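K.L.:
just the structure for this:
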Amino acid sequence: MAAGAMNERNLFGLLALLLSLLLAGCAPGEEETPPLAGASIGGGFTLTNQDGERVADTDFAGRYRLVYFGFTYCPDVCPVDLQIIGQALRQLEQNHPEVAARVQPIFISVDPERDTPPVLKEYVAAFHPRLVGLTGTPEEIADVAKRYGVYYMKEEVEGASDYLVNHSRIALLFGPEGEPIAIVPHDKGADAIAEEIKRWVK
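P.N.:
Below is the predicted model of the structure:
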């Protein structure tokens, strides 16, 4: 066989190989594994919402859950975080309504003594109309915080009758079956939250 014919065959073979690699790169591969996949975090609970109704985690089945723990008397951190989360959800509602519709934002109080349903109702309404506020007995809150890996502790304020609650500052995204997906970067602004939600909500 002539050298020219051999080179031509090699060239076609090389082109075919490159084409197959390009097509393989365009083909859908395995889905990205969520950072918290398989983590022992989350789980069942039954708490009381801002309307005084008992709510279980199973009531949110089929929806992604964006969960944030805090308390209504928090002087700065909680309202700032919730405001940013609310902004991110409004961005998604405007630009990606199909994604936003699948996400249920949830605020769980770590101060059940003061965060009664009426207090929660007024508080959560200030951040987003779909934000669900949950409270419960001290035992119920202790249980759910433990399940979700959240630390909190009451701290007396010297010279004051009120107290503060030192707690983990974290927002967690769970899947439609309650499976842990990711920590949402609420400290990086609304755009970062919206992008992280879009990344995982299918």
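
K.L.:
CA atoms for contacts and neighbours, from now on please.
P.N.:
Noted.

K.L.:
let me see the contact set for residue 41.
P.N.:
The contact partners of residue 41, by Cα atoms under 8 Å, 6 or more residues apart in numbering, come to 147-149, 180.

K.L.:
name the helix or strand for it, please.
P.N.:
In this assignment (DSSP states H and E), residue 41 forms part of neither any helix nor any strand.

K.L.:
contacts only, for the nearest residue to residue 163 once chain neighbours are set aside.
P.N.:
With Cα to Cα, 6 or more residues apart in numbering as the criterion, residue 163 has its nearest non-adjacent residue at 4.6 Å, and that residue is residue 156. If you count contacts by Cα under 8 Å, 6+ apart, residue 156 has them with 162-164.

K.L.:
this one as well, want them side by side:
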Amino acid sequence: MASTRTYALVAATAAVALIGGTFYATWGGASDLFADCRAGTGPGLADALGGPFTLVDGSETAVTDADVITRPSLLYFGYTNCPDVCPTDTARNAEATDLVQAEGLEFQPVFITVDPARDTPEVVDQYASWMHPDMVGLTGSPEQVKAAADAFKVYFRPHEADDAFYLVDHTAYSYLVLPGHGTVDYFSRDTTPEEIASRSACFIRTAAAN
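P.N.:
Presented below is the predicted three-dimensional model:
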């Protein structure tokens, strides 16, 4: 367990450092539509994180990012056999979803596996449905999953194992993605459901007004 958390923390720290450098180099003092909604992340996140992907949904249908991100979405990369980090984070995201939806705003959580060998379309669909009725579960080939993870600067590494209970080290961030705007914010593990909901609602309302 400690190894998994250590790898995830190191990877997440490296990703944040890379993102921060990209913001500064690319955007400098550029005008930021969402300046009032950010919590120190700065503009330019859409260029630093995210991009086109093709994955497979619970009905075994190939879907693209355009098919999935039809409304404001909270993306999380994890795996269904994760013993502690993933269920905690995913439940937190489900709670944040309820809070945003309670304000009358469209919002959906998305779970993308980093363990396609075990997480079949049926498995991720059942897991997502159990976590939240609106949660979208996605898997794919190892190449498709890696491409999606790379787009969001997500690190993951399966442990070598000779049984069905191997662990997968992975970055544990959640990403707020808006149709037409791309990724606009991200949330660490210690961000509360209330803070995610508040920041997400700000982005959603700002996007709708512009």
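
K.L.:
would you mind finding the match for the residue nearest to residue 163 of the first structure in the second structure?
P.N.:
Residue 156 of the first structure maps onto residue 160 of the second structure when the alignment is built from TM-score structural alignment.

K.L.:
please say which position in the second structure residue 57 of the first structure maps to.
P.N.:
With the correspondence set by TM-score structural alignment, residue 57 of the first structure lines up against residue 65 in the second structure.

K.L.:
what's the neighbour count on that match?
P.N.:
Residue 65 of the second structure: 16 surrounding residues under other Cα atoms under 10 Å.

K.L.:
any idea how far it lies from residue 189 of the second structure?
P.N.:
Using Cα to Cα, to the nearest Å, residue 65 of the second structure is found at 24 Å from residue 189 of the second structure.

K.L.:
please work out how many residues are found near the closest residue to residue 134 of the second structure other than its chain neighbours.
P.N.:
Distances taken as Cα to Cα, 6+ apart put residue 108 closest to residue 134 of the second structure, at 5.9 Å, once the chain neighbours are dropped. Residue 108 of the second structure sits with 26 neighbouring residues when counted by other Cα under 10 Å.

K.L.:
do the same with the one 3 residues further on
P.N.:
Using other Cα under 10 Å, residue 111 of the second structure is surrounded by 26 other residues.

K.L.:
for it, list the residues it contacts.
P.N.:
75-78, 90, 124, 128, 135-138.

K.L.:
wasn't it part of a strand?
P.N.:
Yes - if the criterion is DSSP: H, G, I helix; E, B strand; the rest coil, then residue 111 of the second structure is within a strand.

K.L.:
what lines up with residue 56 of the second structure in the first structure?
P.N.:
Aligning on TM-score structural alignment places residue 56 of the second structure opposite residue 48 in the first structure.

K.L.:
before we move on, the earlier item: ok, and the contacts of residue 156 of the first structure in the second structure?
P.N.:
Shared with the second structure under both residues aligned by TM-score structural alignment, their matches' Cα atoms under 8 Å, the contacts from the contacts of residue 156 of the first structure are residue 163.

K.L.:
quick check, nearest of the contacts of residue 156 of the first structure to residue 22 of the first structure?
P.N.:
Using Cα to Cα, residue 164 comes nearest to residue 22 of the first structure of the contacts of residue 156 of the first structure, at 57.8 Å.

K.L.:
so the residue located most distally from the centre of the second structure: helix, strand or coil?
P.N.:
No residue in the second structure sits farther from the centre than residue 162, which is 29.1 Å out by Cα atoms, centre = their mean. At residue 162 of the second structure the chain is in coil, as set by three-state DSSP.
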